[in-house]
Structure formats: structure tokens, C-alpha cells
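> next input, structure requested:
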Amino acid sequence: MDEQEQRIGDVIEGIAVGRFHWLLVATVGGTWAAMSISILAISFTLPTFIDIWNLSGLTAGVLGSASLLGMLVGNTVGGWYADRVGRKRTLVIAIVTFSVFTALTGFAVGLYSAIGLRFLTGIGLGGALVSGTSYLAEHLPSHVRGRYITYLEASYSVGAIAVVALAWAVLSVLGGPDGTVGGVAAWRVFFGAGIVPLGLAVVAVRVLPPSPYFLARQGRTAAATAALEAIAVRNRVEPPSVSGPWRVVEPDEMGYRRLLTPELRGTTVLLASLWVVVNVAFYGIFTWLPDTVAAAGYTDDLYRFLFVVTLFQLLGQLGAAYLIELVGRKWTLGGFTILGGAGTLLFAAAIPGAGVDIGAARTTVFLLGLFVMGFAVLGAWAVLYAYTSEVFPTEVRSTGLGLTGSVGKVAAVAGPVLFGALSQFGYLVTLAPVAVSLFLAGLALLLRGAETKGETLL
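I've put the predicted structure just below:
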């Protein structure tokens, strides 16, 4: 680690957590909460689309995966862009993109326009995920960094609870028997609510400074100093004393090629594997969850049931936020991933039609498996963002997040499609490989992963 890198890290470590950090977490966390409507909206409207457009299971799966394919592009391009032009600028552009195209989905006139609009929404979502995580990580001292980044996914679950309430209000209560709100199809109104997060882009532009790590890596000494001073002033502490000049990153130290060097190759492969299994588990299962819950006989209490599931997801993320600073990133992530595999297997075995005879215990096992799966998979996902943002150095932090996340999104795109196509053979056949993959990925991390708890960012 060179002198400049150590100095920036020391300055960040020396600024006490205060008003700026709370505003930062609230803004980025608000973005995560807002993204939940863009991501989860398709889960609540897919049954309507199947009905009005006469979609097959495979076609519905493609529509459900369209935003994930966009997120693949957004992760890859957004990570590359954030490492070259800045985390803040990328985050603002991404928020505007996913907000606008979520709302425009309400104007879809058929399957193909809906797929296109969902794809464009996903590009914004992917860009926000990588730039927001890097931006937050680079402003936090090590003793709270893991916990605060984990809170991002807890913010997502808070948003998901709001989405369940919004879906119930718009699609069920206001929509009524004819499925319209004021003469407009309820699903169009539901998507239209996605424009609200534009306000977060305004907040980010007006009150958040560029990342000092990013500025320092570009050799912009004065701008990096000003960004650090702005943090201190907002927290009402003495501005730090920093000096330069700082070196500019050489072109061959940036980009995807760096991620495949001997220094980072093993880390890249391990993290990509974790992103794959967590994405498949989450998107493959939860995109189809309303349909699956209905198949299990919970149609009458669907929204109440999904609300409880989301609460368990939030508890998993909060539990992960506590454990990540207590036992470390590796052990928390590995343990939650393995637990997610166990929950998935229980859930799959108890779904009617799975071919497993568990008698009167079916309901208990179904609920236990689903709640454990949601608790563990969402907890693992929360830690995965923190862990990935810490293991890659500044010059490829967003690129590393983008690449590993994009590999995961390839699997996520396939998840809903495969789930829809294979569910006819039984849920156990569909989900058992997911459970085994979660277990193996968690075990690999425990055996091969590095611990980043308490480490200053490189």
C-alpha cells in the first residue's frame, strides 16, 4: 500500500461518525428502499400480465427476468463508469434511469414493450447498486463500515414491506373487482409510483460530495481535500490536514484485466460464485413467490403472508448487520449462505406436488423453510455487498462489484425462467440444486475467503 492510500484511509478513519454519515446512509439507503418497487413490482403484476396477455410459463419467466438482464448490463457498465467518472455521478444517473423507466412501464401496450421497459429499468438498478455501494463504503470508517453497508439491504426490505402495502392498496383495495383505479388499470397506477425516487437524485446532487478515494486516485488533490473537509464540517469536527500531490492511477491498474491478475483472480472467482448462488436463490424463488404461495393454499391471505415473509427477510439483514462486526464478514456470510441452503431444501420439500410425504407437518415445514430461507438468503445478500466492496482496491472497487454482480445476474436472469419451466416437474427438482449450491458456496468461502473486518480500504 503506498503513502497516498494510507493517508486517505487514515483521514477517513479519523473522522468521527456524525451528521454527514447519517445523511449519507439515509440517502443511499433510501435509494435501496426505492429500488424495491422497481424490482418487486413484476412479482405482483405478473399474474395480471399472464391473464391479459395470455402468457405461457416460459414467456412469463422472460418478462420476470427482463429487469435482471438489464441489471447485468447496468452492473457491468455502471461499475466501469463509476471507476472512471465518479461514484456520485453514476449514482445520480442510475436513480433517474430506474425511476423514469419504472414509471414508463405503466404505459406498456403489450409483452414486448413491457420487456423493453423492464430491461431499461434494470440498467438503472444495476448502476445504482454498484455505484451506491462503493460510494458508501468509501466514506465510512472501518469499525462501522460493514454494519452500515449491511443496512442497505435492510433498507431494501423496509422498501419491500412498503411495496407489499402499496400492492395491496392499489391492486386489491383500490383496484377492486374491475382492476382499475379511476378508470386506469391498477397495474399501471402501481408502476407509476416508481417515479417518486427522483427526489433522491436531487438530494444526492445538492448535498453529497464526490468520493475522496476516487478523487485522490485521479490525482485531484484539492478536490479530494475539499471532499474530506466537507465531511468534517458537516460532522462539526476539525477539518483534517491532508497533503499531496497524490499519484494518478495508471491505465493498466484499472479495468477488468486487473480483476483476473494472479493477485485478484481467486477473489474474483470466489465472489462471483457467491453472487451466482445468492441471485439464483433470491430471484428464482421470490419472483414466483406469490404464485408458489397460492399453490400451497395461502391465496386468501396472500398479502398478509408476504408481509410476514418480508419481515423475516428484514430480521435476517438486521441480524447480519449485528454479526458482521462481531464475528466478521467471512463467518457471517458463509454461515448465512449455508443456512439459506437448508431453508430452501425444507421449503421445497413441503410445497404440494414436491413428491415428499411429510403428512400433517407439511404446513409447519413449509413455513419454517420459507422463513429460514428468507432470513438467511437476504442476510447473506446484505453481507455480500459489504464484503465485495472491501476486498477489491479503490481503482477497481466498482468494476469488481460490477463484474461479480453481473455474473450473478446472468444466473438471476435464468432463475425465474428455469423456475417457470421446471416447476411442472415438481418444486423439489427445481430447488434442490439451489439448496446444494448455497451450501457449497458458503463452505468454499469459509475455507478460502479472507477476512476484512477492521481493515482500512485499499
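
> contacts, neighbours, all on C-alpha from now
Fine.

> the helices in the stretch 101-250 of the chain, which residues?
Along the stretch 101-250 of the chain, counting by DSSP state H, counting those that start in this stretch, helices occupy 111-137, 142-167, 186-192, 198-207, 212-217, 221-234.

> tabulate those helices (CSV), appending mean neighbour count and distance to Ser43.
Formatted as CSV, the helices of the stretch 101-250 of the chain follow (neighbours: other Cα atoms under 10 Å; distance: least, Cα to Cα, whole Å):
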stretch, mean neighbour count, distance to Ser43
helix 111-137, 26, 12
helix 142-167, 23, 10
helix 186-192, 23, 11
helix 198-207, 15, 23
helix 212-217, 23, 37
helix 221-234, 19, 40
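
> what's the closest of those helices to Leu46?
Closest of the helices of the stretch 101-250 of the chain to Leu46 is helix 186-192, at 9.7 Å (criterion: Cα to Cα).

> now the second one, please; I'll put the structures next to each other:
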Amino acid sequence: MKNDTTKWRVLGGGFAAYTFDAMDLVLLAMAFQPIMNDLGLTRSEAGLLATATLIGVGISSIVMGWYSDNYGRRKAMLWSLISFSLLTMAIAFASSWLEILILRFLAGLGLGGLWGVIAAYIAETWPPAQRGRAAAFVMSSFPVGVGLASFFAGKIIPMWGWRALFLTAGIALVVAIYVWFFVPESEAWKTQRDARLRGDGGQSVEKVSVKEIFADGMARNTILATLVSAFALTAYWGPTTWLPTYLVKERGLSVADMGMFMTILSVGMFIGYNAFGWIADFIGKRNALVLSLAGSAVMLAVYALTENPATLLWMGPAYAFFMAFVGLMGSYYGELFPTRMRTTGSGFCFNVGRGVSAFAPFILGGIATAYSLQTAILICAVPFAIAAVLTAFLPRTEGPSPQPAVVAAASRS
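Sure thing, here's the model as predicted:
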């Protein structure tokens, strides 16, 4: 009964936490156009604000993954929630481009930590037969967060301006209170911590370090998974950062209509996340990931070439349906590594890839200046396709539960 209660509390806490992680990540994209107008920024300068966020996210993958594996999933989740909430709220009071740049980088240090922590939490509290669906459900909170950001932007910016929009980040503090009181520490993590402290012969062993995910036959999986993340997230964050601006500037939508378009797109993404959770449990996580990435490549190209606003409204959720790969990576990457280094390994692969993708908003801003946002978005179908091909070279992980203690090698076929 305790295990059942724990897994549901982890599911609820993880869903709520990742909802506001996603919301805070995309709030800036929703406010790009009014910020550019207010501060007189070019597209390249605005793109650097998103780039600073994602660089912070990439660094966070290493720092927070190490912290989670050594000091606990719960503490890492709390630190992430509190830091990105307060730092995103502070943007409401920023007076210059440089201040926003610094605040976004610092907020990124908190935003990047949650993904790996939640992925590890799910892998350690849910049984193998349900793990794919549980991870997909939790990660499906990402489009919920995008939908919230879109809704708030459409309602708040026209009435109170872009600064008021960033104050909504404070809602994440409520989730931190829930985690503090109701989400227990992972029993699997406590077991491996106790084993680590005892060691063989009663002696303690070293704390987890990043070099371990490149040792004992795990380097191949680590490198491949990181490359998959880099290509997939470059293809994701480039268009996602500029999509609200694209809809307003090149498709002629009002800010309120843009918010509605993005909200409907998020519904398609939410459905896709949960549908691919079932698909992953049926055909395997790796195969589902390949399908998601390949589908994203095709549908992004179709979406970019669609010009009629009415058609564009419904093509958005069709494209977003296939963007379930973030949730799939959560459950799949977590099974590539043993418990001892699960957050470090999965977080490294995902968030270092996200750090590499940090330059996508800036580069797409340059391409858009030289050509158009439509051209820039269309180009991003290519890295989606590359990510799908690379994923096919990673191993299948269907089988027993993730290892509860230190394991020499994590690659399985």
C-alpha cells in the first residue's frame, strides 16, 4: 500500500512540477514580440535571451544530476522549483536586455534539473509494465505548461503588458510546498546510498561522478543518446522559440489569436505524449522514440509550408502530436543507466543535448533576418530526421526493472 501511495504522489508531484518547468521555459517565447518592441531588440538579440536560458539548462543537467544522485531526488526537485520560480518572477522587474539575459541564464540552472530528477523518480517508483505510460503521463505536463503560458500570454499581455506575465511563475512555489510535505524520497535511491556509504567491508565508496557514465561500456550509449537529444532539441527549440512571433509577424495573427493557436497546439502535444506512452509499452521505448522523431520531421515540414490560417490552426496539433519524444526520452534514458548514476546519466544525455540546442534560437533568428521565419522553421525538419536515424543505433531496454544498486554496465540489448 505504501508503494502504491508513493508512486501516485511521485506521479502527481512530477506532473505539477514539470508543468511549471515547461511554462517558465516558454514564457519568454510568448513575450518575445512585446519585449522586442519595448526594448528595441533585433531578432538575434532576442534569440540570445532564449540561448542564455538553454545554456543554463545544459549546465544544470550536470550540476543537478550530480546533486540528485548524491543528495536525493526530493532535495533536487525542491531546489529546482524554488530557484526557477523566483528568478523568472524577477524578470518582471528587469530594466534592460542584459538584466533579462542574466536572469534567464540563472533560471535555466534551475529549469534544467527537473527533467532528469523526475525521470529517475518514475523509473524507481513504477513497475516496468507501467513505467512507459507513467513517464509519458508526467512528461505530458510539458504541453500543459505550454498551454498555460499561451493562455496567460493571450490574457495578460494585452491588458497588463509582458512584465506581468512573468509574475505567474510564482505559482510553482505552491508545487514546491506540495513536494516538501507529500512527496517522499525514492526508496531505490536510499538503498543505493546506504550501500554506497557502507561499501564492501564497511568502507564508504566514492560519490557519483560524471566520468562513470563514460566507463564500463556505457560511453557508446551516453554519446549516442546525447547526440539524439542535441539534434532533436535543436529541431524543437528553434521553431518553438520563434513560433509565437512567426504566427504574429508572418501569418498576421493578433496576440490573443496567437495564444489560442498555441493552446490548441498544446492539446495535440498532450494527446501525443500519452498516446506514445501506450505505444512505447507496446512496441518498445526505442522504437516509439524513432517513430516520434520521424513523424516530427515530416509534420514540421508540412506545418511550415502551410499558409492558410484556418488550415494552420489544425495542422498545429497534428504536428505537436508527434513531439512526444521528450516524454519517451524520460523513460528510455532512465533505463540506460543503473540507479547509482541514473539522474546523472539520463540528465546528462538530455540536458547537454538541450544545452547544445541553446544556439538554435539565435541561429534561427539570423536565418529569419536573412530570409524568413518560415524558412528557418522548415530547416529544422532536418535535425529531427537525423535524430530518428541515430536513435535506431541505441539498444532496446525492455526487460527487468532498473538496477537498484551499482551495476558495472548499463547497456542492454
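
> where does the TM-score land?
Overlay of the two chains. TM-score (TM-score structural alignment, normalised by the length of the second structure): 0.89; 400 aligned residues with a Cα RMSD of 2.6 Å.

> of the helices of the stretch 101-250 of the first structure, give the one that comes closest to Pro433 of the first structure.
Shortest separation from Pro433 of the first structure across the helices of the stretch 101-250 of the first structure is recorded for helix 142-167, at 25.1 Å, computed as Cα to Cα.

> average gap between that closest one and the second structure?
With both structures laid over each other, helix 142-167 of the first structure and its partner residues in the second structure are 1.5 Å apart on average (mean Cα distance after the TM-score superposition for the first structure).

> quick one on the thing from earlier: and the helices of the stretch 101-250 of the first structure: which comes nearest Val269 of the first structure?
helix 111-137 (17.7 Å).

> reformat the helices of the stretch 101-250 of the first structure as CSV; add distance to Ala321 of the first structure.
As requested, the helices of the stretch 101-250 of the first structure are exported to CSV (distance: least, Cα to Cα, whole Å):
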stretch, distance to Ala321 of the first structure
helix 111-137, 14
helix 142-167, 5
helix 186-192, 31
helix 198-207, 24
helix 212-217, 24
helix 221-234, 24
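
> so which of those gets nearest Gly415 of the first structure?
Go through the helices of the stretch 101-250 of the first structure one by one with Cα to Cα and the one that ends up closest to Gly415 of the first structure is helix 111-137, at 15.6 Å.

> which part of the second structure lines up with the closest one?
Under TM-score structural alignment, the counterpart of helix 111-137 of the first structure in the second structure spans residues 97-123.

> over to stretch 322-335 of the first structure?
Here stretch 322-335 of the first structure aligns to the second structure at residues 278-291, judged by TM-score structural alignment.

> measure that stretch end to end?
Start and end residues of stretch 278-291 of the second structure are separated by 13 Å (Cα to Cα, to the nearest Å).

> for the helices of the stretch 101-250 of the first structure, which one sits closest to Ala412 of the first structure?
Taking Cα to Cα as the criterion, helix 111-137 is the member of the helices of the stretch 101-250 of the first structure that comes nearest to Ala412 of the first structure, at 12.2 Å.

> who does the closest one touch, helix- and strand-wise?
Counting contacts by 3 or more Cα pairs under 8 Å, 6 or more residues apart in numbering; DSSP states H and E, the secondary-structure elements packed against helix 111-137 of the first structure are helix 19-53, helix 57-85, helix 87-105, helix 142-167, helix 362-391, helix 397-422.
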